[in-house]
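Novice: whatever this is, show me its structure:
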Amino acid sequence: MTELEKMLSGNLYFPSDKQLTALRKQCRQQLDILNSTCQTQHKQRSQLLKRLFGSTGKRLYVESSFKCDYGQNIHVGESFYANFNCVILDAAKVTIGDNCMLAPQVGIYTATHPIDPVQRATGIEFAKPITLGDNCWVGGMAVINPGVTLGNNVVVASGAVVTKSFPDNVVIGGNPAKIIKQIEPQRDVEN
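Specialist: As a prediction, this is how the structure comes out:
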């Protein structure tokens, strides 16, 4: 297996591999263009994101500065929005559903390292995929850790550190995050 194949399959891999290094460099070049494009140039920014990400819905908007490792492992649904200074470390697949919003300085991190110090010192790492269901709202400075899956309609409180998965229709917060309350979605909303 190549280091890229190892990375995407959740096995230990060396991020210093030439192919992975080249992919990250290519991503950073695309990010430099995106982050230097004026916020009022919505169409151009959207086109740049659609080339950067693995897949997207028709409508998406990401404020600058945005950072990620590869871009191609990020898959977002319809009406995706990420506010300022979002970081997505996408060494594994990141799947974000429809109508999701990320507040400023949200971190979504698939990459992780061995706990054993000798093994960690070699530079080896591994990654676990992250999934956010439809209609998720992640508050400012929240962190989503490797391997987490959030159900539909989940609200993550500002500053939360999400270390485990949660079901649909909950508000979570704290460090580590826990369920604060259940959400009863309204079926009919009148204007």
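
Novice: only C-alpha atoms for contact and neighbour calcs from this point on.
Specialist: Noted.

Novice: tell me where the chain has helices.
Specialist: 3-8, 18-36, 42-52, 117-121 (DSSP state H).

Novice: redo the ones you listed as TSV? Include distance to E190 and mean neighbour count.
Specialist: Output for the helices of the chain, formatted as TSV (distance: least, Cα to Cα, whole Å; neighbours: other Cα atoms under 10 Å):
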stretch	distance to E190	mean neighbour count
helix 3-8	45	17
helix 18-36	38	16
helix 42-52	30	17
helix 117-121	55	11
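
Novice: for comparison, sequence B:
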Amino acid sequence: MKSYRVQTLIECIVRNYNNRKVVIWGKCDSSDMISKALYEQHGIVTEYFIDSNTNLLNGTTVRSVMEIDRKSNDIYVVIPLRYHKSIIERLTAFGYKEVNDYAYSSHKPISITKDKMDDYSYSDIFGNKIVGDISNCKVIFRGYNSTITIGNSTNIQENVEIYIDDDVNVSIGNNLTIFKNTKWNFLPDSLVTLGDNCIFEQDGELTCGRNAEITIGSNILFGCRYWIVASIQSRIKIGNDCLFSRDVMIRTNDGHSIFDINTKKNINSALKEQYKKSVIISDHVWVGAKCTCLYNTKIHSGSIVGAHSLVKREFPNNCIIAGSPAKIIRRDIAWSKENNRDNMDIVNEKYIHYTLEVN
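Specialist: Alright, predicted model coming up:
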């Protein structure tokens, strides 16, 4: 939990607990941090923790949530967790009133549509901002101090949702097009940059994890049902003038942990190694239908990835790669977005090069 979130919560507790016993909802790193800060700054001792996870309960320091039922006269509850409507409903049923009887570190998600903005601008008391035309998009702020900036001539269809957590910075260029049924999710401290003339077709998902970064250049097309995931502390970088066909997956993690039985160590997703995980796709790369690009992928400019390929290493410029795992099947090629052309004059000269070897 960020220091400013801790201090804001501490101040709310001190103002409202009125010498009642302090109970913290959720046994996790954030709750331990709040408990320690309360004692060190104000001498307030945490009576106990409560949790809905029965595996954590020990009957003394961690108890069932039922322990606080109908005890608002004696107990002040602190919730240092992501906002959950079910927690609010449970507290209300137990007879607790917001602020007077409990402090929640997260605010209720704020859903912003174009009609709630003032001349292409929005800001709130939590430090969140929108600058630009969000068209038919719905932006949902779930945290604090985040900014999304969008350029001119936006075309966003219905049922497009962008979820934004704490300290997120999103910068989008001009002429953005997003088709219907799209969900983008930006976790705390993520950084997302999109260039001009980007098109994202329908039914796609894009997620930028905590402390992760996604950079996408200009003149980009993603076909329908794309799935882009930059996991915690990792990076995805896509150059200019690229084409991605339908059902393309780009991700910087495996989704689950794998361990070496002998050493008992994580061999695929240790947190300290995450910053090394990246997918880099250079300018003018064409990725075919149903391809998967995993971490360690690096594709140099002017290349083509054949349909249904699995990519997880570096490949040179101006070549065709295909297969699972992908391998080079042809070198010294150039390609154009236009179909049925008889000569190479249509190809921009800056993308015509002989294939060079990579280390």
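
Novice: if we can go back for a sec, among the helices of the first structure, which is nearest G159 of the first structure?
Specialist: With Cα to Cα as the measure, helix 18-36 is the member of the helices of the first structure nearest G159 of the first structure (24.5 Å).

Novice: angle of that closest one against helix 42-52?
Specialist: Between helix 18-36 of the first structure and helix 42-52, the angle formed by their directions is 170 degrees, by axes from the mean of the first three to the mean of the last three Cα atoms, to 10 degrees.

Novice: tell me which of the helices of the first structure lies nearest to V161 of the first structure.
Specialist: When the helices of the first structure are ranked by proximity to V161 of the first structure, the top entry is helix 117-121, at 22.6 Å, counting by Cα to Cα.

Novice: now do stretch 20-29 of the first structure: distance to the chain's middle.
Specialist: Remark: stretch 20-29 of the first structure is offset 17 Å from the chain centroid, using Cα atoms, centre = their mean, to the nearest Å.

Novice: got a list of contacts for it?
Specialist: Around stretch 20-29 of the first structure, the neighbours that count as contacts under Cα atoms under 8 Å, 6 or more residues apart in numbering are 3-4, 15, 52, 68-71.

Novice: still on that earlier bit, okay, the helices of the first structure in TSV with distance to I172 of the first structure next?
Specialist: As requested, these are arranged in TSV below (distance: least, Cα to Cα, whole Å):
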stretch	distance to I172 of the first structure
helix 3-8	29
helix 18-36	31
helix 42-52	29
helix 117-121	31
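
Novice: before we move on, back to that, now, which of the contacts of stretch 20-29 of the first structure sits nearest T112 of the first structure?
Specialist: Scanning the contacts of stretch 20-29 of the first structure for proximity to T112 of the first structure, where the rule is Cα to Cα, the winner is P15, at 11.4 Å.

Novice: give me the distance between the two termini of stretch 234-248 of the second structure.
Specialist: Terminal residues of stretch 234-248 of the second structure lie 19 Å apart, using Cα to Cα, to the nearest Å.

Novice: looking at the helices of the first structure, spot the one closest to P167 of the first structure.
Specialist: It's helix 3-8; of the helices of the first structure, that one is closest to P167 of the first structure (Cα to Cα) at 24.9 Å.

Novice: ok, which pair from the contacts of stretch 20-29 of the first structure is furthest apart?
Specialist: Across the contacts of stretch 20-29 of the first structure, no pair lies farther apart than E3 and L52, at 20.9 Å, counting by Cα to Cα.

Novice: tell me where the stretch 1-150 of the second structure has strands.
Specialist: In chain order, the stretch 1-150 of the second structure shows strands spanning 21-25, 46-50, 62-63, 75-79, 102-104, 110-112, 121-123, 129-131, 138-141, 147-150, with DSSP state E, counting those that start in this stretch as the criterion.

Novice: okay, those in a markdown table with distance to R313 of the second structure next?
Specialist: Formatted as a markdown table, the strands of the stretch 1-150 of the second structure follow (distance: least, Cα to Cα, whole Å):
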| stretch | distance to R313 of the second structure |
| --- | --- |
| strand 21-25 | 45 |
| strand 46-50 | 46 |
| strand 62-63 | 47 |
| strand 75-79 | 44 |
| strand 102-104 | 45 |
| strand 110-112 | 40 |
| strand 121-123 | 42 |
| strand 129-131 | 38 |
| strand 138-141 | 35 |
| strand 147-150 | 33 |
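
Novice: out of those, which is closest to A37 of the second structure?
Specialist: Comparing the strands of the stretch 1-150 of the second structure against A37 of the second structure with Cα to Cα, the closest turns out to be strand 46-50 (10.4 Å).
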